[in-house]
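Engineer: sequence unknown, structure follows:
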């Protein structure tokens, strides 16, 4: 009827206010603008996934809290300040926090908030990734048992069979007539199991929300009345606490492809739409696992 006014505060706003608490006013306002550009995008940048935005702000927060004790604005932060801070970090923490700080200062320089980028030409360094390990059947079975609704069963299958991130999948990405599924711009055939779970979910979706205007494949009580995608928190809820989480199921599927078809990063990039570095990491892990298996079988 057009008379409902939703005045509830979005969870992102509550989280953002909490994360910015304690920063100097000038640094707080600049960091808030950067965070919103990460989430919403701008004419010069694409929006990031909400999970990525959370990580970036969490990574820069410790440094910003420290600098807020003596500075009021980002333009006061010097290269020596950045070098002194990152000397206290090692491994993943050093790499991740420096990447996030670079993003913040590049944005600030581009928008005229600072005169020079204090994080430029500071090497993040490289670290060795551990060999990815496949899931064991018992771990997958427990996750299968935890998926008890049409939505969670479909989410599980899309992750385990197609290595798909389902939040942004649209109804148009599913072609039931030709049994095709488009994931991240790549068309994949729909197997019998996924087809049946898709049919079950679409029937449930039609009967539960027959008048929804939301064109995303996965919807819930909140998003059925809007046009946005379902949150990653809702999507991963059923698998939370399991060894075989949705992310590990996606990793396991891509690792399986590399071991069955051969550790070819070009093949993995073509099938799953992976970037070059990620595809090479899966290929390297598959190669190491295959070599280990061969050594164990040799007399």
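Structural biologist: Received, thanks. Everything numeric in this text was worked out from a predicted model, so none of it was measured.
Engineer: From here on, just use CA atoms for contacts and neighbour counts.
Structural biologist: OK.
Engineer: can you map out the helices along the stretch 51-200 of the chain?
Structural biologist: 79-86, 91-110, 137-146, 150-162, 192-208 (DSSP state H, counting those that start in this stretch).
Engineer: The shortest one vs helix 91-110, what angle?
Structural biologist: Between the direction of helix 79-86 and that of helix 91-110, the angle (axes from the mean of the first three to the mean of the last three CA atoms, to 10 degrees) works out to 160 degrees.
Engineer: and if you look at the fourth one?
Structural biologist: On the basis of the same axes, to 10 degrees, helix 150-162 is oriented at 100 degrees to helix 91-110.
Engineer: how far is helix 150-162 from where the chain is centred?
Structural biologist: Centroid separation between helix 150-162 and its chain, computed with CA atoms, centre = their mean, to the nearest Å, is 17 Å.
Engineer: How about the third one?
Structural biologist: What separates the centre of helix 137-146 from the centre of its chain is 23 Å, taken as CA atoms, centre = their mean.
Engineer: related to what we said a few turns ago, deepest in the core, which of the helices of the stretch 51-200 of the chain is it.
Structural biologist: helix 150-162 (a mean of 22; mean count of other CA atoms under 10 Å).
Engineer: Now do that helix: which elements does it pack against?
Structural biologist: helix 192-208, helix 246-261 (3 or more CA pairs under 8 Å, 6 or more residues apart in numbering; DSSP states H and E).
Engineer: and if we set it to 10 Å?
Structural biologist: helix 137-146, strand 180-183, helix 192-208, helix 232-235, helix 246-261 (3 or more CA pairs under 10 Å, 6 or more residues apart in numbering; DSSP states H and E).
Engineer: quick revisit: out of the helices of the stretch 51-200 of the chain, nearest to residue 21?
Structural biologist: helix 91-110 (17.5 Å; CA to CA).
Engineer: what about the longest helix in this structure?
Structural biologist: helix 276-297 (DSSP state H).
Engineer: List the buried residues for that one?
Structural biologist: For helix 276-297, a neighbour-count test (16 or more other CA atoms under 10 Å) marks 279-290 as buried.
Engineer: what's the helix or strand for residue 242?
Structural biologist: Here residue 242 is covered by no helix or strand, with elements defined by DSSP states H and E.
Engineer: Next up, a structure to set beside the first:
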């Protein structure tokens, strides 16, 4: 019967004999079955969806884990239809209108939703974010689809944080007791502890640096036959540290944090890092950049590159400050950064005007409040990535910022107070630049010439 319904032609009765002439397809009883609808024409407007939709509260567990054939999935997606899809049509339209999406992006999201409908184990249930991440394999898009599902209230965000994935990759081969100890440490690092001894949560980036420093050493102990960190002695800790440099510094901080938490939780008998001093890292001497490279980037035909380089080269903004800049931070040629008000240099204003004209003409409907936007961030309200737009240049923002501060400290003869006020840096950071005054390699006549922002 089910096979006959599958092969039934519109307007014709069921042909049981013809459908079973070459064999029978078995079906599981009482399973939901929907007849594929006729694909909608390209220019045909989407059907109005239901005003309300209640997703299923239960989920059908898959009988077998089989990777779908991408070609079959794409073919079935053309005819996919359900109440969930029709409900999402209105959400897509409203979301696109609010964030200034174009027709191409709207169609990509609709196609992605149909792909998800085909891939769902339980049609009509909420959709896992991990399933959305698989869409590129079938020609779908990720970020815009996630935004629509979240707006529709149909998204289950089961994505693992980056720090969890990084931790799992570094500890996958460790013995079970050692891995359990490391998981307890990571839990305390990320979420803190409200029971004595109390501890505040740390930034995930701090935990990542500790893992970076400690993971190679812990892996070496596991390879040597140790099952638990309670077996580690102070002598073994000192013998396993790198010879010097930043790698030794990262390892010392990582191991101290790890063993301090485990000792506080009474998971080890002694703290083998107790009393161990942290090796100071030698500070590098700031060096000037090639003027030609800076001038080339300032005159880049890409308005985003030209503006970003100008803001750093003239006003020494940090990479994070660039990412966080909003359109309302600049008023009447003045940039407000916290308590600082910076009058923008003339070359910066010229490049700012060029970028704003480019932004309006490229993304006229974008409501993103950030100054810098990209193809990925313009349809949303998120900042651009950390590498934007520097991945298209030979410069790095930190090196360019150091070059600008170095020029100022040398031009003023080592005025520490001046660069603290001008660039918003601490006295200890300013002293690092002040130490370059009188350095023989930075004297004129040794291949380097002092320049001012106006000379660029």
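Structural biologist: Nice, thanks for sending it over. Because the structure is a prediction, the values reported are computed rather than measured.
Engineer: How close are the two chains, by TM-score?
Structural biologist: Superposed pair, TM-score by TM-score structural alignment, normalised by the length of structure 1: 0.74. Supporting alignment: 288 aligned residues with a CA RMSD of 3.9 Å.
Engineer: Residue 96 of structure 1: which of the helices and strands packed on helix 150-162 of structure 1 is closest?
Structural biologist: When those are ranked by proximity to residue 96 of structure 1 (CA to CA), helix 246-261 comes first, at 19.1 Å.
Engineer: For the next helix or strand after the closest one, grab the matching residue range in structure 2.
Structural biologist: Sequence order places helix 265-272 as the next helix or strand after helix 246-261 of structure 1, per DSSP H and E. Matched against structure 2 by TM-score structural alignment, helix 265-272 of structure 1 falls on residues 416-423.
Engineer: What are the buried residues along the matching stretch?
Structural biologist: In stretch 416-423 of structure 2, counting by 16+ other CA under 10 Å, buried: 416, 419-420, 423.
Engineer: Leaving out chain neighbours, which residue sits closest to the spatially most central residue of structure 2?
Structural biologist: In structure 2, the residue lying closest to the centroid (CA atoms, centre = their mean) is residue 385, at 7.1 Å. Nearest residue to residue 385 of structure 2 in three dimensions, chain neighbours excluded: residue 323, at 7.7 Å (CA to CA, 6 or more residues apart in numbering).
Engineer: residues in contact with the one you found?
Structural biologist: Counting by CA atoms under 10 Å, 6 or more residues apart in numbering, residue 323 of structure 2 makes contact with 308, 370-373, 382-388.
Engineer: where does it sit relative to residue 268 of structure 2, distance-wise?
Structural biologist: The spacing between residue 323 of structure 2 and residue 268 of structure 2, counted by CA to CA, to the nearest Å, is 43 Å.
Engineer: got a list of what the aligned partner of residue 206 of structure 1 in structure 2 touches?
Structural biologist: When structure 2 is aligned by TM-score structural alignment, residue 206 of structure 1 is paired with residue 360. Neighbouring residues of residue 360 of structure 2 by CA under 10 Å, 6+ apart: residue 366.
Engineer: what separates residue 360 of structure 2 from residue 375 of structure 2, distance-wise?
Structural biologist: With CA to CA as the criterion, residue 360 of structure 2 and residue 375 of structure 2 are 13 Å apart.
Engineer: Over to residue 447 of structure 2?
Structural biologist: For residue 447 of structure 2, the distance to residue 375 of structure 2 - CA to CA - is 41 Å.
Engineer: One more: residue 267 of structure 2?
Structural biologist: Distance, residue 267 of structure 2 to residue 375 of structure 2, by CA to CA: 49 Å.
Engineer: who's more crowded, those two?
Structural biologist: Per other CA atoms under 10 Å, whichever of residue 267 of structure 2 and residue 375 has more neighbours is residue 267, with 15 against 10.
Engineer: The closest residue to that one other than its chain neighbours: how many residues sit nearby?
Structural biologist: Leaving aside its sequence neighbours, residue 267 of structure 2 sits nearest to residue 230 (CA to CA, 6+ apart; 7.2 Å). Neighbour count for residue 230 of structure 2, taken as other CA under 10 Å: 20.
Engineer: Now do the same contact list for residue 230 of structure 2.
Structural biologist: Contacts of residue 230 of structure 2 (CA under 10 Å, 6+ apart): 177-178, 181, 259, 262-263, 266-272.
Engineer: do that again at 8 Å, thanks
Structural biologist: The contact partners of residue 230 of structure 2, taken as CA atoms under 8 Å, 6 or more residues apart in numbering, are 267-270.
Engineer: do the same with residue 426 of structure 2
Structural biologist: residue 420.
Engineer: What of residue 131 of structure 1?
Structural biologist: Contacts of residue 131 of structure 1 by CA under 8 Å, 6+ apart are 284-285, 288-289.
Engineer: what's the answer for residue 82 of structure 1, then?
Structural biologist: Applying CA under 8 Å, 6+ apart, the residues contacting residue 82 of structure 1 are 118-119.
Engineer: Which residue in structure 2 aligns with it?
Structural biologist: Under TM-score structural alignment, residue 82 of structure 1 pairs with residue 237 in structure 2.
Engineer: and the gap between that match and residue 271 of structure 2?
Structural biologist: 10 Å.
Engineer: before we move on, back to that, tell me which other helices or strands the longest helix of structure 1 touches.
Structural biologist: For helix 276-297 of structure 1, the packing partners by 3+ CA pairs under 8 Å, 6+ apart are helix 246-261, helix 265-272.
Engineer: Switch the ones you listed over to a markdown table; also include distance to residue 159 of structure 1.
Structural biologist: Output for those, formatted as a markdown table (distance: least, CA to CA, whole Å):
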| stretch | distance to residue 159 of structure 1 |
| --- | --- |
| helix 246-261 | 5 |
| helix 265-272 | 12 |
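Engineer: Between the ones you listed, which one is closest to residue 99 of structure 1.
Structural biologist: Across those, closest to residue 99 of structure 1 is helix 246-261 (CA to CA), at 22.1 Å.
Engineer: Quick one: list the elements packing against that closest one.
Structural biologist: helix 150-162, helix 265-272, helix 276-297.
Engineer: repeat that with 7 Å
Structural biologist: The contact analysis (3 or more CA pairs under 7 Å, 6 or more residues apart in numbering; DSSP states H and E) places helix 246-261 of structure 1 against helix 150-162, helix 276-297.
Engineer: And the contacts of it?
Structural biologist: 134-135, 156, 159-161, 163-164, 236, 239, 264, 268, 282-283, 286 (CA atoms under 7 Å, 6 or more residues apart in numbering).
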